[in-house]
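*Asks:* mind folding the following:
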Amino acid sequence: MHRRLLLSVSAAVLGLSLAGPVRAQAAPTVIRIAAPEQGASGQQSFPGSTPLAVAKLRGLIEDEFRKDGIKIEWTLFRGAGPAINEALAAKQLDVVYLGDLASVIGRARGLNTKLILPLLRGSNSYLAVAPGSDIRSFADLKGRKVSVLKGTAYQRPFDQLLADAGLSEKDVKLINLDWPGSKAAVLNKDIDATFGGNDLNLLTDKGVSLPVNTRGKGPAYTIQSSVLATEEFTRQYPAHTTRLVAAILRASHWASEEGNREALIQLWQQASGTPAAVFRAEFEGSSLRERNSPLFDEFTRSAYKGVVADALRLGLIKQGFEVDTWLEPRFVNEALRQLKLENYWSPADKDGRLIKG
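*Replies:* So this is what the prediction gives:
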């Protein structure tokens, strides 16, 4: 009996020793990352004004995984959030960069994602009108041809600004058009106006004007963007998820240093093709550290809960979900610990005010 017990224990120990390395060696051969395309004039471009653009141009994610032989595959989607959500549903992606509304719509419709890294907060939106147009406010949009890419983060502030003017989407001739197509259409006067991001400033030297934007209107009008991963990826490769987050956080830290502001803007210009002046205007008066905060603080939680509530109210989703269980802060928390950046960013309250601590 004693001998059988020893053999049993030895077998169990051997089994554990064999199982351990097998689990440790489990790794993806490729990490498939996607982001929206924001190009113009037929040129494909990566979204600027984010730490992810810094990470991509500097090859920080590739450097992290090169020693393991893991390939990083980037895909830009002209159809932005809706197209990325379709690719997620088809299991063609592992990690994505999305604005708040698109990520909420995807989750509400059953995509098994986890929000693993808040990336950029407080982004503004702009109304661009065709050359020679007399549109000066949202009230002037009544009966006009206006494009907005539905299912993206811009639809939410667009609808809110319409409501502020006593209008709804039914009061305009709304056209669902991707961002490159919208730029061409407004420039050619095929539509009267389009609503989108700061890349619309690319058109101002061609006679397009931007009479309305969301600067200074408060958190309810701004857009938050984050990095999401599939639940399958985070469950199967938790250590690799942390390493991915840490690589992007290195970019977030560099992008948060005020001394790097001009170098950061130049890099964003390189990534997106958008003139540096556009980024200077967008971030004028803003703290880089606050805009690039990766914290799962009260602001992040409140902002995404607000997006879910607004999406339900606007009929963009049929049912809500528990935001707190969707947010997955453990990878950021561990990466911050490893990088010794636990106290670098300060948490903010629901209104975006820093919490003194």
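
*Asks:* alpha carbons only for contacts and neighbour counts from here, please
*Replies:* Will do.

*Asks:* spatially, which residue comes closest to residue 172, not counting chain neighbours?
*Replies:* Nearest residue to residue 172, sequence neighbours excluded (CA to CA, 6 or more residues apart in numbering): residue 143, at 4.6 Å.

*Asks:* buried residues, stretch 110-130. List them.
*Replies:* By 16 or more other CA atoms under 10 Å, the buried positions in stretch 110-130 come out as 111, 113-130.

*Asks:* tell me what the helix or strand containing residue 105 is packed against?
*Replies:* Secondary structure assignment for residue 105, by DSSP states H and E: helix 100-108. Where contact means 3 or more CA pairs under 8 Å, 6 or more residues apart in numbering; DSSP states H and E, helix 100-108 is packed against helix 80-89, strand 223-230, helix 298-313.

*Asks:* list the buried residues for the longest one?
*Replies:* In this case it means helix 298-313. Here helix 298-313 shows 298-312 as buried, counting by 16+ other CA under 10 Å.

*Asks:* would you do the same for the sequence below? I want to compare the two.
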Amino acid sequence: MAKAKRTSVFSKKSVATALAALLMMPLAEADVLRIGVASAGGGDPVTFSGSSLGIVRNQRLLEKAFEGTGTEIQWFFFKGAGPAVNEALSNQQLDFAYEGDLPQVVGRANGLDTKLLAAIGVRSNVYLAVPKGSDIKSVEDLKGKKVAVFRGTNAHLVSINLLADHGLTERDLKVINLDSGSSQAALASKGVDAAFGGRELFKLRDQGLIDILFDNPKNEVRYTRQCALVVRGAYEKEHPDNVQKVVDTLVDAAKWESEESNRDAVLNEWAKTNEPVASLKADFGHLALRDSASPLVDDFLRSRYQAVADQAKDEKMIRRPVGIDGWFETKYLGNALKSKGLEHYWTAYGADGKQAANTATASSDKSVNNGG
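*Replies:* Here you go, the predicted structure:
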């Protein structure tokens, strides 16, 4: 007896129809907004200091801003700092990123599609430290010594500038590439003769383990580093409303940070990283918080970014030149400042970073309203 032919319940026609319907359906989007921070951070939960975005993190301001939208806010911290953040951006693992000027320039030179939205934490000093009791008494004394530098970060070019102004180059030193934590350990154990770093060095100083050899006493802008918030270009195009909400939230935090009456509260917020308040006071004692917190993309920020880009090319850190035109997308910042009545709250500085721009209003308008 012949076997009956088995007939599938799904005909070829019905399968094809189902596949076509699936292809026409909009792709479900992950309701997640991912922010990368170019720092290992500290504390529990992990946070970071020195910028208004750290305030946003601590006070869960983004989580509150997106409450009820179904969007989850995720924060990622990178011990590898800016270079590691760039890799994550390149792999589309982040939507927004907080990092320094040099890594951002390197990323752009390598074809990373980002838009710079606003300044976050500018005029940060870089310090030069030596172990306690060292016979190194000047920058010139570094010649031939083992010096720790975190290469590729926004402190790297500052160290090159300081060396150059004292007749030295990196080739005159025995440079060792160490991240912040490793550099501190090496200084404390006298495994290196000197190290460039940030405010984390003040904790070692106060413990009697090191001396700060250089602390930028004249606030020379060439010895400072700038940080900013960037967004992936594709994300900015696809989710402009989300970008606006992030920038609005950042401006609110920057305004709160800028009030001098809030200085102690701001430092205590940043100390949630487990950094000593004394270290934060030492680092920010030279600077008005309003200037540090300013989100403006003014002539000062533009000139510093272009200077970093030009120097990175000269130092052969990047192969092709980088221009700032078309990179800075400041319409979101302009919208935030206008809606909050803050168009003239922060000083728009000229290129030297010391004098207000000749026409403050025009400079401010240029800074926040232009798309490039």
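
*Asks:* residue ranges of the helices in the stretch 151-300 of structure 2, please?
*Replies:* Applying DSSP state H, counting those that start in this stretch to the stretch 151-300 of structure 2 gives helices spanning 156-164, 180-188, 200-206, 233-238, 240-258, 263-270, 277-284, 289-293, 299-314.

*Asks:* how about the ones you listed, which one is nearest residue 106 of structure 2?
*Replies:* Smallest distance to residue 106 of structure 2 across the helices of the stretch 151-300 of structure 2 (CA to CA): 8.0 Å, for helix 299-314.

*Asks:* how far apart are whatever helix or strand comes next after that closest one and its match in structure 1?
*Replies:* As assigned by DSSP H and E, the chain's next helix or strand after helix 299-314 of structure 2 is helix 331-339. Taking mean CA distance after the TM-score superposition for structure 1, the mean distance separating helix 331-339 of structure 2 from the aligned residues in structure 1 is 1.3 Å.

*Asks:* list the helices and strands helix 331-339 of structure 2 packs on?
*Replies:* Contacting helix 331-339 of structure 2 under the criterion 3+ CA pairs under 8 Å, 6+ apart are the following elements: strand 114-119, helix 240-258, helix 360-369.

*Asks:* surely residue 319 of structure 1 and residue 312 touch.
*Replies:* Yes. Applying CA atoms under 8 Å as the test, residue 319 of structure 1 and residue 312 come out as touching, 6.8 Å apart.

*Asks:* mean per-residue distance, the helix holding residue 105 of structure 1 to structure 2?
*Replies:* Once fitted to structure 2, helix 100-108 of structure 1 is off its aligned match by 0.9 Å on average (mean CA distance after the TM-score superposition for structure 1).

*Asks:* mind listing residues that contact that helix?
*Replies:* Helix 100-108 of structure 1 has contacts (CA atoms under 8 Å, 6 or more residues apart in numbering) with 81-82, 85, 113, 151-156, 223-226, 228, 304, 307-308, 311, 316-321.

*Asks:* now swap in stretch 321-339 of structure 1 and tell me
*Replies:* Contacts of stretch 321-339 of structure 1 (CA under 8 Å, 6+ apart): 107-108, 113-117, 241-243, 245-246, 249, 294-296, 301, 304-305, 308, 342.

*Asks:* sort out which residues of that stretch are buried, please.
*Replies:* The neighbour-count check on stretch 321-339 of structure 1 (16+ other CA under 10 Å) flags 323, 326-329, 331-336 as buried.

*Asks:* how many neighbours does the closest residue in space to residue 188 of structure 2 that isn't next to it in sequence have?
*Replies:* Closest residue to residue 188 of structure 2 apart from its sequence neighbours, by CA to CA, 6+ apart: residue 209 at 5.9 Å. Residue neighbour count, defined by other CA atoms under 10 Å, stands at 19 for residue 209 of structure 2.

*Asks:* residue 270 of structure 1 now?
*Replies:* Residues lying near residue 270 of structure 1 (other CA under 10 Å) number 18.

*Asks:* spit out the contact partners of it.
*Replies:* Applying CA under 8 Å, 6+ apart, no residues contact residue 270 of structure 1.
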